[in-house]
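**Q** Following is a predicted model, sequence given first.
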Amino acid sequence: MVRTSHARRATLAISVIGAVLAPAAPVFAAGPPPSADLRADVNRDGRVDVAGATDTAGEDTWTAARGAVVLPNIDDDTKRCATTGPGGKPLSDARLAACNDASDTRVNGTADAADLARVRSVPMKDLPASATGTPAVVAGAARTRVFVKRAGGWDRVKGNTRLTAAELRSGVEFGVEVTDVVRDTAVWDGRAVLRLSVTSGGRTTSDDVTLRVAPLLTHHHLQNAQQVMVTKVPGKDPYARRQQAFVQGLAKEAKAAGITKPLVTFDKYQDIWAQDFVEPGYVSMTGPDGRRQVIRVMLRSAQPDRESGRELFEKLRGNGVGVVQVSGVRDSEEWTLNSMGNLETVPPYAHGGRSFPAGRIIMGERKDDGSKPARAMRTLLKAQGFQDPLFLDTSWLHVGHVDEFVQFLPAPGTARGWRIGIADPEAGLKLLRDAQKAGHGSTRMFSVPGSKDVPAPKETIAQALASKWLVADNTMAAQRIRANLDVLKRETGVTDAEIVRVPALFTRGTEEGERGARMPRLKRMGAGDLPDAVDEYGQQKRLPREGERAAGPATVMTSAYVPGAVNGVLLGRDRYLAPKQWGPVIGGKDVFTAAVNAAYTRAGLKVAYIDDWETYHLGMGEVHCGTNTLRDASRAWWKL
């Protein structure tokens, strides 16, 4: 056998063996028979070049910048996947996840099979009729599907498939899909090597090309928001009405920001933390028509007992949308760190000899006690090979999510293209101290009017500053944020001039009772039960979530005291939606709102506000925690 390419890690072989009787055909002249030559879209332009040499260099290797890409075909183009079993009984999580387009043996969806990566053989014009072929998958069969294009459509390559000499003379077109994303490179590194072997007259030649599955990538804020997601809560009780008002306000703000698609609303499980049970991502390649072929991937949080993640399969999975969930999450792994509010993405950058053309993931960990997000999720994210997760210390936060204190903002016209938005507790304390010095110490700390079932907070600016905890908590928070910012600056090269400091205040709670933790599903509270859950300031008392770890004696955990402005949602390149501040009103102006406006205006952003005090803030979350965004994924992820 003559091999015309190198050995591979994983091999999907299409070998042509044996011979069959056939009518007389041209025989080879004095020279050797033509050599097998297999081509794939190595330069990622959407065209397999069989006439020139644009797809030959590097066909046997795969790098971040060059090499053929194949999609994990995990969407459900024809909505064939069941969401319930016999009698309407719920399917297990495993059965929900097991079905997708790549789990059957045929090409789903449109006739052009846009989800399939193309591989072609160079036509072997002088091949005699005695040559035959037998395509076979010799390695990677559990994760790879190959189809051959014929007059009747796409035929799956099986053990008894034969390629004729006529097909080889005209050139064969193959379509390739894989059945999953890379989850652990120790098990599978995402590569498949296709081999075409041609046998004729007792002589065999072969050629290989390497493909790798497209990485599962998370969105960053340089990708425009295309649709907003939120949870609907039905009913007519006070809490439901407040949540419904929030959803209506969100729809209005999304439209004002130029987002034309309607809200995606979750409604089955009433888990209001739409940021936390899913992280929208995507996989993409350049399709056969030269356009980007994208499958959105909803990455379910590593919280198997969180029912709301099931709605990703039940409602969102479909044409162009797939779902990935991890398994093997340990009971000892801290529940709250696995919420997706604890996953954000730094926009693309290059620094210190490293390049992240698709951006880089950040996640929070509790360095004080060593708690980290689930190993299975960390392994999956790192296995993609593009967004190597960077971990920040969130030990000082009750909920422990990075979205509570850091964000990334577009910066058009700058060399980097983005800035860091960071919560600034020192600026928050200064606002209160300046107000007190100006004689406004008796002004109420919060201007929120309250309601029949949620009383307005009573403390004044002077009482807040005299609190047993407030100054100490914010001094500590400022130190922790500064340390995290130093990590981001070191890793990305961001300078102080590229940082937007947004006034904020944190607290462990009042002396009477701490604010409640961000729960997996905030209890729908009616007028009859909410008062028992709040303290004298109208703040929700501590309601531990399932699986939450208690703070050690040396650990102070805080949450937002004033609604956290950085915990908002970027709706457009210049449109930002923040939680209504409800700060002290002096001279007819909310001092926190004015300061937040000034910070974002300097960064080129127009700020709108939405009231989340009773819907999210009292549950230790804000606007960002209760929403999610689907963003544009048309940009080539391999180009910085």
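**A** Thanks, I have the structure now.

**Q** Please count neighbours and contacts with C-alpha atoms only from this point.
**A** Fine.

**Q** can you give me the strands for the stretch 301-450 of the chain?
**A** With DSSP state E, counting those that start in this stretch as the criterion, the stretch 301-450 of the chain has strands at 321-324, 343-346, 349-351, 354-356, 360-365, 390-393, 406-410, 418-424.

**Q** now the ones you listed in a markdown table, with mean neighbour count and distance to A254?
**A** Output for the strands of the stretch 301-450 of the chain, formatted as a markdown table (neighbours: other CA atoms under 10 Å; distance: least, CA to CA, whole Å):
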| stretch | mean neighbour count | distance to A254 |
| --- | --- | --- |
| strand 321-324 | 24 | 22 |
| strand 343-346 | 24 | 21 |
| strand 349-351 | 16 | 28 |
| strand 354-356 | 17 | 29 |
| strand 360-365 | 24 | 25 |
| strand 390-393 | 20 | 30 |
| strand 406-410 | 23 | 17 |
| strand 418-424 | 24 | 21 |
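
**Q** Just put those strands in CSV and tack on distance to T204.
**A** Listed next are the strands of the stretch 301-450 of the chain as CSV, based on distance: least, CA to CA, whole Å:
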stretch, distance to T204
strand 321-324, 41
strand 343-346, 50
strand 349-351, 46
strand 354-356, 42
strand 360-365, 46
strand 390-393, 49
strand 406-410, 56
strand 418-424, 55
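
**Q** Which of those strands sits closest to V146?
**A** V146 lies closest, by CA to CA, to one member of these: strand 321-324, at 20.2 Å.

**Q** Take this one as well and set it beside the first:
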Amino acid sequence: MKSSIQKLTTAIFLSALLAFSLHSCPAAAQEAGIPATSESQSFYESRQVQVVIHGDTNRDGKLDDSDCDGRERWSWQAGAFVMANLDDDDRSGKPDAYDQIVNGSIDEQDLARFRVLFDPALPSGAEITVDASDAPVNIFQNSGNGWKFLTNQTPLVLAASVRIELGIEAKKFAGVDGWNGRIVLRATVRLDGRIVAEDQAEARVAPWLMLPNSAPTRAFYLATGKYDNSAMMAEVKNILPRWGVAFPTPHLAKNWQEMWLQDSLEIGYTEIPGGARMYVVLNGIRGADSFGPTLLGRDIGVITVGKNRGMTGHDAWVDWFGNLEVSHPTREYPFGRIYYGRNTDSGVGLHPDVVRFLEAQILQDPFWVDTSWLAIKHVDEIFNVLPGSDGRGVVIMGQPAAAAAVLGQPLDA
């Protein structure tokens, strides 16, 4: 049994903690005997909170006391982001977030950093846990000798420092499996099984952003094998050096659909403040898209949204990604705006699962364009956006009448 002194100490500690506010950073470093650094002074002045959890709330790429304000509620204006860690830094053949380890120093860079700050006067036996509820994330604690995976019930290792570093990765993007992308992190202090202090921080998984055609070209992909495209490849070999881009090893198409590589995938990216950009391939759902998954590797992830619908007739090509494009960045849409085709005669547009996924990213606000008058019904046959000589985007539009005049015969779109 506990001694009367232990019981009294616990009771006093509980009553003191429960009286404190949980809406500002904890304080009183000098009273607690913590070395008076500028950071600890600002953090421990008022002794109002016994535990705090926060990420990069102000999005300046670093963690400090200024991130404490506003940490409880995430918005597009402020609040921490977490990256969907879907690349394969250790070349295991699966996304890094699908395991419960940090796959080396490169994978470490894909973790969003959070801090847990606690009262150094916590008595022996107190435990702190971090809970993300049912959000699809992995949480790790930096032990100084590596990263320890945490479950919702795993107590943090309370070392001499009152600042604990966490690394968090998401397993998917918003819009996948109905997830809205929000992450509520709760730090809880328990003593003798009782909750004596809590704090909360909200975060969101960083969005998947589709790259426009006006983005700088870093890599070039093409396919061969089902049609004779040797003349095109010879021309491409002459053009790519002007962009400083290497000619790739052509993908050997397994079926005729893969020859149309533009329809097989879209390339986007995700990033968090202070972190490196991760490119993420949105792979095709035609049932004939084997190239995209081969790109999985360091700093390149691959996702698939939706399943092949087996469309036929005039809508047979509706889910090919030539029917999905994004504009050049504009003042209203600094990441560009996504557009896709819809056959207004049949009411069929791009796969609903893909559209919902794109809408869940918020920032590129998709809209549809009537493609009913086209034979293939792909929006990229109506207009596209290319880089202009002045750095701005240039809209290129098809003109069937002008083409007919050049050919000297009428055209059936």
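**A** That came through fine. Keep in mind that this is a model prediction, so the values were computed, not measured.

**Q** Can you find the partner of G146 of structure 2 in structure 1?
**A** Here G146 of structure 2 is matched to G153 in structure 1, going by TM-score structural alignment.

**Q** Longest strand in structure 2, please.
**A** Counting by DSSP state E, the longest strand found in structure 2 is strand 194-205.

**Q** which parts of it are buried?
**A** 195-205 (16 or more other CA atoms under 10 Å).

**Q** Give me the helices and strands touching that strand, please.
**A** Applying 3 or more CA pairs under 8 Å, 6 or more residues apart in numbering; DSSP states H and E, we find strand 194-205 of structure 2 packed against helix 4-18, strand 51-54, strand 80-82, strand 182-191.

**Q** Now the element after that strand, going C-ward?
**A** strand 209-210 (DSSP states H and E).

**Q** which part of structure 1 lines up with that following strand?
**A** Structural correspondence for strand 209-210 of structure 2: residues 217-218 of structure 1, per TM-score structural alignment.

**Q** residue closest to the middle of structure 2?
**A** A206 (3.7 Å; CA atoms, centre = their mean).

**Q** what number of residues lie near the counterpart of R296 of structure 1 in structure 2?
**A** In structure 2, the residue matched to R296 of structure 1 (TM-score structural alignment) is Y279. If you count neighbours by other CA atoms under 10 Å, Y279 of structure 2 ends up with 23.

**Q** do the one 10 residues further on as well
**A** As a burial measure, the neighbour count of D289 of structure 2 was computed by other CA under 10 Å and equals 20.

**Q** same question, L185 of structure 2
**A** Counted with other CA under 10 Å, L185 of structure 2 comes out at 21.

**Q** Isn't it up against A135?
**A** No: counting by CA atoms under 8 Å, L185 of structure 2 does not reach A135; the two are 9.2 Å apart.

**Q** Distance of the residue sitting furthest away from the middle of structure 2 relative to H378 of structure 2?
**A** Of all residues in structure 2, S4 has its C-alpha farthest from the mean position, at 52.6 Å, by CA atoms, centre = their mean. As judged by CA to CA, to the nearest Å, S4 of structure 2 and H378 of structure 2 stand 78 Å apart.

**Q** got it, and L265 of structure 2?
**A** Distance from L265 of structure 2 to H378 of structure 2, by CA to CA: 14 Å.

**Q** More neighbours: those two, which one.
**A** H378 (29 against 24).

**Q** Return the residues in contact with the more buried one.
**A** Residues counted as contacts of H378 of structure 2 (CA atoms under 8 Å, 6 or more residues apart in numbering) are 317-318, 320, 322-324, 340-341, 371.

**Q** at 6 Å instead, please
**A** By CA atoms under 6 Å, 6 or more residues apart in numbering, H378 of structure 2 lies in contact with 322-323, 341.

**Q** can you check N484 of structure 1 too?
**A** Here N484 of structure 1 is in contact with L392 (CA under 6 Å, 6+ apart).

**Q** rerun that using 8 Å as the cut-off
**A** 392-393.

**Q** Helix, strand or coil: sort out it for me.
**A** Judged by DSSP: H, G, I helix; E, B strand; the rest coil, the three-state class of N484 of structure 1 is helix.

**Q** Aligned to it, what sits in structure 2?
**A** Matched across to structure 2, N484 of structure 1 finds no residue, judged by TM-score structural alignment.

**Q** I'd like the distance from N484 of structure 1 to R490 of structure 1, if you could.
**A** 10 Å.

**Q** Tell me the buried residues in stretch 216-234 of structure 1?
**A** 216-233.

**Q** Now intersect those with the strands, please.
**A** 217-218, 225-231.

**Q** V119 of structure 1 touches E177, doesn't it?
**A** No: contact criterion CA under 8 Å: V119 of structure 1 and E177 do not qualify, at 11.0 Å.

**Q** Let me have the buried residues of strand 194-205 of structure 2 in JSON lines, adding distance to L86 of structure 2 as columns.
**A** JSON lines is the format used below for the buried residues of strand 194-205 of structure 2 (distance: CA to CA, whole Å):
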{"residue": "I195", "distance to L86 of structure 2": "35"}
{"residue": "V196", "distance to L86 of structure 2": "37"}
{"residue": "A197", "distance to L86 of structure 2": "34"}
{"residue": "E198", "distance to L86 of structure 2": "31"}
{"residue": "D199", "distance to L86 of structure 2": "29"}
{"residue": "Q200", "distance to L86 of structure 2": "26"}
{"residue": "A201", "distance to L86 of structure 2": "24"}
{"residue": "E202", "distance to L86 of structure 2": "22"}
{"residue": "A203", "distance to L86 of structure 2": "18"}
{"residue": "R204", "distance to L86 of structure 2": "16"}
{"residue": "V205", "distance to L86 of structure 2": "12"}
